[in-house]
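**Student:** Here is my input; please provide its structure:
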Amino acid sequence: MGTLQSFFKVEQPSPKQKGWSLVLLILFAVILYWPSLNYGFVLDDKKVITENAVTQGGEDSINTIWATGSKTFQANVPEDAKIARPLSQTYFALCFDNNLTTEALQKRYHRGQIALYALLVFLIFFLLDKYFSHLSLGLRCIVLALFIAHPLHVEVVANIKSADELLASILLISSLIALPYSTTSSTHHPAYRGCLIVLSLFLFVLGYKAKQNILMFSPLLIALLFLEIYKTLPKAIQKHGYSYRWHYGLPMVVVLLTILFYKGPDNVPLVQIYALDFEVYQTIQSTYSRAHNTFLGMASTGEIVANSLWTTCLSLAKMIWPRNLVHQYGAFQIPLTSWQSIKPFCGIGLGGILLGGIYWLLRGPGQFQWAMISAALFTLPLIAYSHLFIPLPDTYADRFFFLAVLGLLLLIAEAISRTSLKPFWITGLSALWLMAYSGKVIQRMPAWESDTSLITADWRQSPNNASILARYASHVEEDDDKKENLYLKALSIYPDFFGAHYDLARLYFSQHRYALAYKHFNQASERKASDDIQYNLTLCRYHIVRNKSQSAYASNQLDDAIQLLDSARSIFPGDRVDPQYREMTSNLAKINFEHNARDTAYELLAKALKQDSNHLVYAQEGLNMAGNAKNSSRAVEFGLYFAPSRLDDSTYWTDLENLAQGNEMLLEQIKLRKSEIFSAR
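**Tutor:** Okay, here's the model as predicted:
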C-alpha cells in the first residue's frame, strides 16, 4: 500500500519509476494490438497502397509525391476528390517492396502501425511530464493507459491507411513538446526560445503534410505561442494587459456569435461559408447535396445549431463508452432533431456543465498551459466534427476523436486530483475501466481483418443504418433477393440515399427488370446527375421498348412491333456497329418484310449498309429477301456488296449476271462495278 501511496504523490518521481512506467505502457500498447499483424489491406488501404502506382514506385516516387500541386495520395478517385498527404505517402512508399508477397507486405505495414502507436505513447508520456507534472505519476500513467486501450483507437491502429492520423498526431505532440515552457520568463535565452518556436512550427507544418485535420489544433498552438510571448513581457505590462482582458475578450465573443447566427448570400448560414475556401472541403459544398448529407440541406441556422448540439452529445457518449463501433456511420445517419425536441437542450445542458467544469479547473492553482492543452485537445475536435462549421461528407468515423479522448481523460484526471479520493479507489476504478476498454478493443479488432469482416461486423451492430445496409448488400451479400431487400430497407430508412438507388438500379438491370432499373436510375439522377446515369437511363428505355416490341411480335401485332422496334433503334445509346443495334436492324427489316412492307425492309438494310459497310450480314439478308421475292434488281444491289471480297470468284459473277439476265441496265451496272474494283486493285 505504501508503494501505491508513493505512486500517487505529487512529487518528482525517480528516473527508475518513470522509466519502468514508460516501458510498461509501451509494452501494453504493443501487446494489445499485436493480433493485428495478421490482418489484411482494408478499405482505403487499396487506394493508398495496392492500387496506387505512385506509392508502389518507392524511393523513385518521392519527387512526384512532393511536387507542387501533386495529389497522388489516393488512386482511382474522381479528380475533384484527390488529396495530397505527401509525408504520409512518403512513409507508405518507403515501406513498399515489390519483392514481398501480399501477406508479408501486409505484416510489414501492420508492424509499422504498432511502431507508430508505440512512438505516440512515448511522446505523450513526455508531453504529460512537461505540462502536467502537477499530476502524480500514477494519474498520468492511468490517463495514458486508458488512452492506449480506448476502443475508438482500433480504427487508427488496425487500419494501415490511418498511419496518416498517427503521423499527424505524433508531429502535433512533438510540436507541443518542442515549445518553450517555463514558470519564469528568464529560464532560457531569447534566441534559444526562438529556435524552439521555429522547430515547433516546423513540426506542425510537417503534421499538416501528413494529414490536414491537424489544422483544427492550430488555435491551441497559437494560444500557447501567445502565452510564451506574453510571459517574456515585464510584469507591469502583463498586469496591465490582464486588467483589460474584457476589452478584447468581449469583441471576440461578439464576432463568434455573429459568425454563428449571420446568414450570408442566398440565405446560406455563414458558419459553413468558410468551408468553401478550405482546400480539403472545397469540393464538398459543390458536389455533395442533401442526398449525401442532411446538414447541407438545412437552410435554417437554428436547425443546424440544434443538430450540431445533438451530434456533439452523441460524440461525447462515444468517447466515454463507445457502445457501437462502426466505420461507415453516414453523416445523414445521425438522428436529426429540432428545437421542438429535448435533444438540443440536452446538448446545451451538457455543454454548460463541461464549460463550467473547465472554468472551475482553470481557476485552480498551477500553470495555465496544462488546462489550455487538455481543454483544446478535448473541445476542438468536438467543434470541428459537430457539423457546425465544416459540413462533413458521408463518413463519421471513430478516428475523428483520436486525440479528443486524451483531452477528456486529462480533464477527468485533473478533477480527480482536486478530490480526496484515495489511491486504492482510483486504482481499482481505473483498473475496471481499463479492463472494459481493453475487452472492447479485443472484441472490435477482428472486424478489421478484411473488408468483408468489417462490413459484416458493422451490419450486425447497426442493422438500421442505411449506409451500412447498402454497403453490406453491395460488398458482401451474394444472394440477389437478399441484396434487393437490403437496398429497399436502406431506402425505407433514408429515401434520398443516392448510393442505394444507384446500386439497386444496377441490380435490377442485371436481372433484366428494366422498368424497376429505370425507376431507381431516375431517382439517383434526381439526386446527383451524371453522364453514366443518363446513359443507363437511355439503355433502360431502349430495353423496355424493345421488350414491348418482342411481346407485340409474339402476339402477331406486327404494326405495333415494327413501331416499337423502330423507336428502340432510335433511342439506342450505343454505336451503330454494336451487336445489339445490328440485331435490332436485321429484326426490324425481317418484320417489315413479313408485313409485306418489302421496300421499307430493303431501304432499311441499304441505309444500314451505308452506315456500317463492313457488316455484310445486312447484305446477305437483303439478298435472301430479294431472292425470295424474286426481285432481281434488289438482289443484284445487295449482291454487289460482296464484290470486293469475291473479285476472283467467277461463280459469284456468273450468279450475279444470271440474276440480271434480260435487264441490260443491271448487266451494265455489274460490269461497271467489276471494272471499278479491278482498277482499284
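**Student:** From now on I want contacts and neighbour counts done on CA atoms only, so please keep to that.
**Tutor:** Noted.
**Student:** Secondary structure element holding the closest residue in space to Ser61 that isn't next to it in sequence?
**Tutor:** For Ser61, ignoring the flanking residues on the chain, the nearest one in space by CA to CA, 6 or more residues apart in numbering is Val54 at 5.8 Å. Using DSSP states H and E, Val54 maps to helix 53-56.
**Student:** for that helix, the distance to its chain's centre please.
**Tutor:** 20 Å (CA atoms, centre = their mean, to the nearest Å).
**Student:** Moving C-terminal from that helix, which element do we reach first?
**Tutor:** Per DSSP H and E, the first helix or strand lying C-terminal to helix 53-56 is helix 62-66.
**Student:** Give the other helices and strands that the helix or strand that that following helix is followed by contacts.
**Tutor:** Sequence-wise, the next helix or strand downstream of helix 62-66 (DSSP H and E) is helix 86-95. Secondary-structure packing of helix 86-95 (3 or more CA pairs under 8 Å, 6 or more residues apart in numbering; DSSP states H and E): helix 53-56, helix 62-66, helix 163-178, helix 190-210.
**Student:** So Gln328: helix, strand or coil?
**Tutor:** At Gln328 the chain is in coil, as set by DSSP: H, G, I helix; E, B strand; the rest coil.
**Student:** Please generate a structure for the following sequence too, so the two can be compared:
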Amino acid sequence: MNLKKESKRTPSIQKSAASLLPISLHAWLVFIFGALLYANTLSHGFTQDDAIVIYDNMYTTKGISGIKGLFTKDTFYGFFKEEGKAKLVSGGRYRPFTPAMFAIEYQLVGNNPWLGHLINILLYGFLCFMVYKLMVLMLCYKEDTLNKRYIALAITLLYAAHPLHTEAVANIKGRDEIMSMLGSVVSLYYILKFTDTKQIKALIIALISFFIAFLSKENTITFLAVIPLALYYFRDKSIRHSIVSTLPLLIPTIVFLLMRTSVLGNDFGGTPMELMNNPFLKLSNGVYVPFSASEKAATIIFTLGKYIQLLLFPHPLTHDYYPRYIDIMHFGDYRVVLSLLVYILLGYIAFRGFKTKSIVAFGAAYYLVTLSIVSNIVFPIGTNMSERFMFMPSLGFAMMVGWAMYEWVFKKLGKKVFFSLLGVIILLFSLKTFTRNQVWESDFKLFTTDVKTSTNSAKVLNAAGGALTTKAFDEKDEAKKKNMLHEAIGYLTKAVKIHPGYKNAYLIMGNAYYYLKDYDHAIEAYGNALKIDPDFKDAFVNQAIVLREAGKYAGETLNDLKKAEIYLTRSYQMNPNDMETTRLLGVLSGIKGNHQDAVKYFSKVVEADPKNANAQLNLSIALQNAGELLKAEEHRKKAEALGAEQPKN
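**Tutor:** Take a look at the predicted model:
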C-alpha cells in the first residue's frame, strides 16, 4: 500500500508529533520488553559454540592481552590452535569484535558466563529500541500520525518477541548476530538522519557503526543494498541519488575487507568434502559425492520455505538443521514447489514495490536481500540452515506482517481488534521465547532436548551422545549410569548410520562402551574411527588405553592369559611408553614363566620411575625367578628402603 496515499484513504488521527507520546518513551518500553524476554537466561551457563570463542579460545582466555591475536587470526584459530583447521568452514571467518568483547569480560569475571548473558540481554533490548526508532524515522518522515506509530510499534514488538531469536540472544556466542544487526540498524538510522539534517556527526556515527557491524559478522554487507533501498522508499530519492548517498559506507567496507584479506588471504577454502561442513554431499558406492544441481537447488529452496514456516509458526525449534534433518530434496516434492511459489511471490512484491513504495514491498525486498547471504545460493555456509540466520531477515517479516495487520485488521475491524490480535501474537511468541530460552541453560539440556526434534541430524545425535556420555562418567548411581550410556550409544549408532564417515561419533561411542566395560565394542569403535582417519590422535590414544584395560580384565577376571596377551601386546605396540601396560606385560610374562621377558618389562618400569617401591620389588622377584640372585637382592633392598612390603613365603 502506498505510504504517500495513506492519509487520504485512512481516517487516521491527525496529530502533530508534539502531541503524541514521546518517541523515547515508546522506545524505552520496547527496550524493557526485549530485555525482559531474555532475563531468564542470566543464570545460564556456556553452551554450544561458546567454547570456540570464549572459554576454550587461547586468545579470549588471555583477557585484554589476547585481543591482538583475535584481530590478527581467523576467529576459529584460537580454538583449534592449528593453521588450516580454522578454515574448516568455507572461506574462513574473520569476526574479531565480539571475541574482543568476550576477552574484556573474561578479564573482568574470568570463566563465568553471567556477564556475557547480561550484556547480550542489554544489547538485544537496545537493538529493539533502535528498531523502533528506525521504524518511526522511516514511516513518520512525511506525516507523523498515531496510526503510523501503531505500525512502528507493531513491527518492533513482532521482531522483539519472535522466538527464532533465542539462538542469537540466549547463546553468548550469538552476540555476533546482535552486534551485526545493531550496527547495521544504527548505520541505516543515522544515514537517514544525515540525509534529513546534513549533520556530519550523523554520518560519522553511521560509518563507525557500520564498521563495528562488519567486524562482528560479514552479513552486514547486505545493508549496502538495504540502505539505498530505504532512501529510495522512504525519502523519495531517485535510485541514483540513493546509491550515491550510500557511497560513504564503502569506506568501512573497504577497510574491513582489507583487514580480512590481510588475515585470511584470498583463499576461500574450496568446497569441503566432509558432510558436517558441506550438507550437499551424498554417499555413492561408499564415497561422498556432491548433490546433482537439481538436488542442491531443490534442497536450498526447501530450506528457504522452512524459514517462512518457522517465521509464521515457530515450533518446534532446534539449534541443529544438519544432515539429514534436512534430507535430499527433489522438485517432485510439493513442499519444494510451494516454497518456490512463495519466493516468486515475495520477489514480485519486492519488484512491484519500486513503483508503489509500500512498507510491505520494502519488507519483502529487505527480507530477500538479507537472506541472500545465508541462503547457500551466494556461497556455501557449511550447513543447510540455522535459526540464527533469521535474526536479520526477520525484521522484513515483521514489517510485512505489521503492515498487513494494519491494512486488513486495523482499517477494517478497528483499533481494539488490531491490538487484541497483536497482543495474542506477542503473548504466544513471548511464551515460546521464554520456554525456548530454558533449553539453552546448558549443553546437556540443549542437546538432549533438540535431539528429539532433529531426529535425523548426525551432528546433534553425536552431540547428545557426547553429553550423555560425559554426564554418565560422573554419575554415582550405576543403574542410571548404564541407562545413560546405552541411550548415548543409541544416538551415536544412528549418527554413524546417517554419516558413516563420522569419526568423532565413533570416538564417543568407544568412550561409552569403555565406561560400560564393554571393551570389545570399545576397541571396535575406536578402530572404526582410525579407519576413517589413521592420524586421529584421540582415537589412537583411547584405543591403546582400552586395549590395556581389556587385557587386564581378561587376565585378572577371566583368567584368559592368551586373550590378555593379545590385547596387552597390541596396546604396547601402540604406546610402548605406557608404564601400566608395561607392568602388566611383566606380570603376564612372569605368570607364563617367561622370566627374561618379565625382567625386560619390569626393568623398563623401574627405569621410568626408580623411586617406585612396587616396581623395584617386581623387578627383584623377576630377577630372582630368572636366576640373577645378586641383582635380585640389590633391587629387593631398594624396594625395602622405599617402603615396599615384602612378599610372604
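**Student:** Give me the mean deviation of the helix holding Val54 of the first structure from the second structure.
**Tutor:** Compared with the second structure after fitting, helix 53-56 of the first structure has a mean deviation of 5.1 Å; criterion: mean CA distance after the TM-score superposition for the first structure.
**Student:** Count the residues that sit near Lys209 of the first structure.
**Tutor:** The tally of other residues near Lys209 of the first structure (other CA atoms under 10 Å) stands at 21.
**Student:** who touches stretch 21-34 of the second structure?
**Tutor:** With contact meaning CA atoms under 8 Å, 6 or more residues apart in numbering, stretch 21-34 of the second structure is reached by 121, 124-130, 132-133, 153, 156-157, 160-161.
**Student:** so of those residues, which ones are in strands?
**Tutor:** Taking DSSP state E, every one of the contacts of stretch 21-34 of the second structure sits outside strands.
**Student:** Mind picking the two most distant members of those residues?
**Tutor:** Longest distance between any two of the contacts of stretch 21-34 of the second structure is 19.9 Å, between Ile121 and Leu153; criterion CA to CA.
**Student:** Between the two, tell me which one has more neighbours.
**Tutor:** Ile121 (28 against 21).
**Student:** aligned partner of the more buried one in the first structure?
**Tutor:** Counting by TM-score structural alignment, Ile121 of the second structure corresponds to Ile114 in the first structure.
**Student:** hang on, the earlier thing: show me what the helix holding Val54 of the first structure is packed against.
**Tutor:** helix 86-95.
**Student:** what's the average distance of the helix it packs on to the second structure?
**Tutor:** Helix 86-95 of the first structure sits 3.1 Å off on average (mean CA distance after the TM-score superposition for the first structure).
**Student:** And that helix, how far out from the chain middle?
**Tutor:** Mean C-alpha position of helix 86-95 of the first structure versus that of the full chain (CA atoms, centre = their mean) differs by 20 Å.
**Student:** does the aligned partner of Val424 of the second structure in the first structure sit in a helix, a strand or a coil?
**Tutor:** Counting by TM-score structural alignment, Val424 of the second structure corresponds to Leu432 in the first structure. Of the three states, Leu432 of the first structure takes helix under three-state DSSP.
**Student:** and Leu432 of the first structure, how many residues sit next to it?
**Tutor:** By the criterion of other CA under 10 Å, Leu432 of the first structure has 11 neighbours.
**Student:** Please, where are all the helices along the stretch 201-350 of the second structure?
**Tutor:** Assigned by DSSP state H, counting those that start in this stretch, the helices in the stretch 201-350 of the second structure fall at 223-234, 239-246, 250-264, 293-312, 334-356.
**Student:** Next up, the contacts around the residue lying closest to Thr60 of the second structure once chain neighbours are set aside.
**Tutor:** Using CA to CA, 6+ apart and skipping residues adjacent in sequence, the residue nearest Thr60 of the second structure is Ala103, 4.3 Å away. Taking CA under 8 Å, 6+ apart, we find Ala103 of the second structure in contact with Ile54, Tyr59, Thr60, Thr61, Lys62, Gly63, Ile64, Gly66, Ile67.
**Student:** tell me the contacts of Ala163 of the first structure?
**Tutor:** With CA under 8 Å, 6+ apart, Ala163 of the first structure has these contacts: Ser88, Gln113, Leu116, Val156, Val157.
**Student:** Looking at the second structure, which of these hold up?
**Tutor:** Here is what carries over to the second structure from these, by both residues aligned by TM-score structural alignment, their matches' CA atoms under 8 Å: Ser88, Gln113, Val156, Val157.
**Student:** for the helices of the stretch 201-350 of the second structure, which one sits closest to Lys497 of the second structure?
**Tutor:** Closest to Lys497 of the second structure of the helices of the stretch 201-350 of the second structure is helix 293-312 (CA to CA; 20.9 Å).
**Student:** The closest one packs against which elements?
**Tutor:** By 3+ CA pairs under 8 Å, 6+ apart, helix 293-312 of the second structure packs against helix 334-356.
**Student:** what's the helix it packs on aligned against in the first structure?
**Tutor:** Counting by TM-score structural alignment, helix 334-356 of the second structure falls onto residues 342-364 of the first structure.
**Student:** May I see the buried residues of that stretch?
**Tutor:** Neighbour-count burial for stretch 342-364 of the first structure, with 16 or more other CA atoms under 10 Å as criterion, is recorded at Lys343, Pro344, Phe345, Gly347, Ile348, Leu350, Ile358, Leu361, Leu362.
**Student:** Then stretch 222-237 of the second structure?
**Tutor:** Per 16+ other CA under 10 Å, stretch 222-237 of the second structure contains these buried residues: 222-235, 237.
**Student:** One more: stretch 30-45 of the second structure?
**Tutor:** For stretch 30-45 of the second structure, by 16+ other CA under 10 Å, it's 30-42, 44-45.
**Student:** Narrow the residues you listed to those in strands?
**Tutor:** Judged by DSSP E, those include no members of strands.
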